[in-house]
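Peer 1: just the structure for this:
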Amino acid sequence: MNQYQELSWQGLWKNNPAIVQLLGLCPLLAVTMTVINGLGLGLATTLVLIGSNCTVSLVRNWVPNEIRIPIFVMVIAGFVTVVQLLMNAYTFSLYEALGIFIPLIVTNCAIIGRAEAYASKNPVKYAAFDGLMMGLGFTIVLMILGGMRELLGSGTLLSGANLLFGEWASVLTITVFETENPFLLAILPPGAFLGMGFLIAFKNALDKRVESWVVQPEKDKIVQRARVTTES
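Peer 2: Got it, this is the predicted structure:
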């Protein structure tokens, strides 16, 4: 398995920042009331991950070891500010819906963790791909959790797509069932904790099932002994 395949496997499944490392749970649990909210926050986080990883990788040989963490945080804060201003300009309604959790990307442990653990030790092309895969893994979990909560709570999927893609995307909303009384447990924060628990349990169960299929029982080893005799 080459480097890119390994980074893809780590970011999307084996070392997923959301359901394995359990990093960045505050925004993940707070804003995933809909698929679009999760997608919006996931894309913002992915852009920051890619930008910060590339920058950290480029300057890694000039950053003193003693002050590397404050410098990494400043780099991340710069990219978060750029993303925040872009969302404010082009997707203002979604920006308002996500609220304080956009600037709080600065404190996301998944981003500073990748900058410290990987980007500061590897070339920029691998650091950029690592940021992309970690961001995609985080975004997928956000969307799945948001989809579960939106479907159970409101009976819809892709509600509010126009907030991210424009007015034309209003037709993307799917109404699975209609209800006058939304399922509040799914919409409120406790539903996010329960949904996250189910996702983690599903991944662990699937990993164990796959491992039981792949790992074969070791066969008994047959040891053959050779006897050497000397003829006189």
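
Peer 1: going forward, measure contacts between C-alpha atoms and count neighbours the same way
Peer 2: OK.

Peer 1: show me where this protein has its helices.
Peer 2: With DSSP state H applied, the chain shows helices at 3-9, 25-31, 35-59, 68-90, 92-98, 109-117, 124-154, 162-165, 184-187, 189-214, listed in chain order.

Peer 1: nearest to Asn16, out of those helices?
Peer 2: Distances from Asn16 to each of these were compared using Cα to Cα; the minimum, 5.8 Å, belongs to helix 124-154.

Peer 1: can you pull up the most central residue in the protein?
Peer 2: Central residue of the chain (Cα atoms, centre = their mean): Phe138, 1.2 Å from the mean position.

Peer 1: now show me the structure for the sequence below, then we'll compare the two:
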Amino acid sequence: MKSAVERLYNGIIKENPTFVLMLGMCPTLAVTTSAMNGLGMGLTTMVILAMSNLMISALRKAIPDGVRMPAFIVIVASFVTIVQFLLQGFIPSLYESLGIYIPLIVVNCIILGRAESYASKNPVIPSLFDGIGMGLGFTFGLTCIGVVREILGAGQIFGITVMPGSYEPITIFILAPGAFFVLSMLTAIQNKIRIENAKKGMKSTAPSGCGADCGTCGSGCSTIKIEDKTQGGDK
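Peer 2: Here you go, the predicted model:
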């Protein structure tokens, strides 16, 4: 259970595919003209990622190293085809909105990267949750970008008007340049939060009384470091 939670946290926060690893940029920039498209693409990728991770992990000892990547691509392509048919049959509007980017999931860096770096080396259950975590992280990233672009570019969220009638939509945000603007803005915010949290963590682990002036510091850490270096030099 602890391992499963760790894999989910890793995919959603620590190694978010969109804002941290910067993977899958092609669908991220292309389909996030609306929050619904971002959510649909993210969930579609999550299902394929989770199932391909599970299958690759289960077959990891049976797949020869020489045909590892071709085998991964065949497995991923099989799940992509299944999901594509399901979307076409049950959610045709989303299928038409995502268009060519559904079959292109086969060569998505996130899926092949997790298959190679994690699923092919770890047991089935952790690999499944790794796929779910990375998929949820990708879904979160795409949905956030889609929400911002849809609000600024159309005054709506999930097709529901949320801005007053006097609001003039900024059309550039639902065009290609708007995707770059929003991605860079959200990535900068996320990096700022991570840096601040890292600084707080460093301060919390620093010795009591540590400051810039080591001469007036009573913690003795500088003395310890000097003694350690002296002992190391004697050796």
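
Peer 1: and the residue nearest to the centre of structure 1, how close does it get to Met148 of structure 1?
Peer 2: Counting by Cα to Cα, to the nearest Å, the gap from Phe138 of structure 1 to Met148 of structure 1 is 16 Å.

Peer 1: now Asp220 of structure 1
Peer 2: Noted for Asp220 of structure 1: a distance of 47 Å to Met148 of structure 1, by Cα to Cα.

Peer 1: between these two, point out the one with more neighbours.
Peer 2: Set side by side, Asp220 of structure 1 and Met148 give different neighbour counts by other Cα atoms under 10 Å, the larger being at Met148 (23 against 6).

Peer 1: that one - nearest residue in space that isn't next to it in sequence?
Peer 2: Distance criterion Cα to Cα, 6 or more residues apart in numbering; nearest residue to Met148 of structure 1, sequence neighbours excluded, is Gly195 at 7.4 Å.

Peer 1: in structure 2, what residue corresponds to the one you found?
Peer 2: With TM-score structural alignment as the criterion, Gly195 of structure 1 lines up with Val182 in structure 2.

Peer 1: got the contact list for the residue lying closest to Ala77 of structure 1 once chain neighbours are set aside?
Peer 2: By the measure of Cα to Cα, 6+ apart, the closest residue to Ala77 of structure 1 outside its immediate chain neighbours is Val106, 5.4 Å from it. Shown here is Val106 of structure 1, whose contacts under the criterion Cα atoms under 8 Å, 6 or more residues apart in numbering are 73, 76-77, 80.

Peer 1: what is the neighbour count of the residue nearest to Met148 of structure 1?
Peer 2: By the other Cα under 10 Å criterion, the neighbourhood of Gly195 of structure 1 contains 19 residues.

Peer 1: same question for Val210 of structure 1.
Peer 2: Summarising burial for Val210 of structure 1: neighbours were counted as other Cα under 10 Å, giving 11.

Peer 1: just Ile195 of structure 2 next, same as before
Peer 2: Quick note: Ile195 of structure 2 (other Cα under 10 Å) scores 11 neighbours.

Peer 1: counterpart of it in structure 1?
Peer 2: Using TM-score structural alignment, the partner of Ile195 of structure 2 in structure 1 is Lys208.

Peer 1: wait, Leu43 of structure 2 sits on Gly137?
Peer 2: No. Between Leu43 of structure 2 and Gly137 there is no contact, the gap being 10.0 Å when judged by Cα atoms under 8 Å.

Peer 1: more crowded one of the two?
Peer 2: Neighbours around Leu43 of structure 2 and Gly137, counted as other Cα under 10 Å, are more numerous at Gly137. The numbers are 26 against 20.
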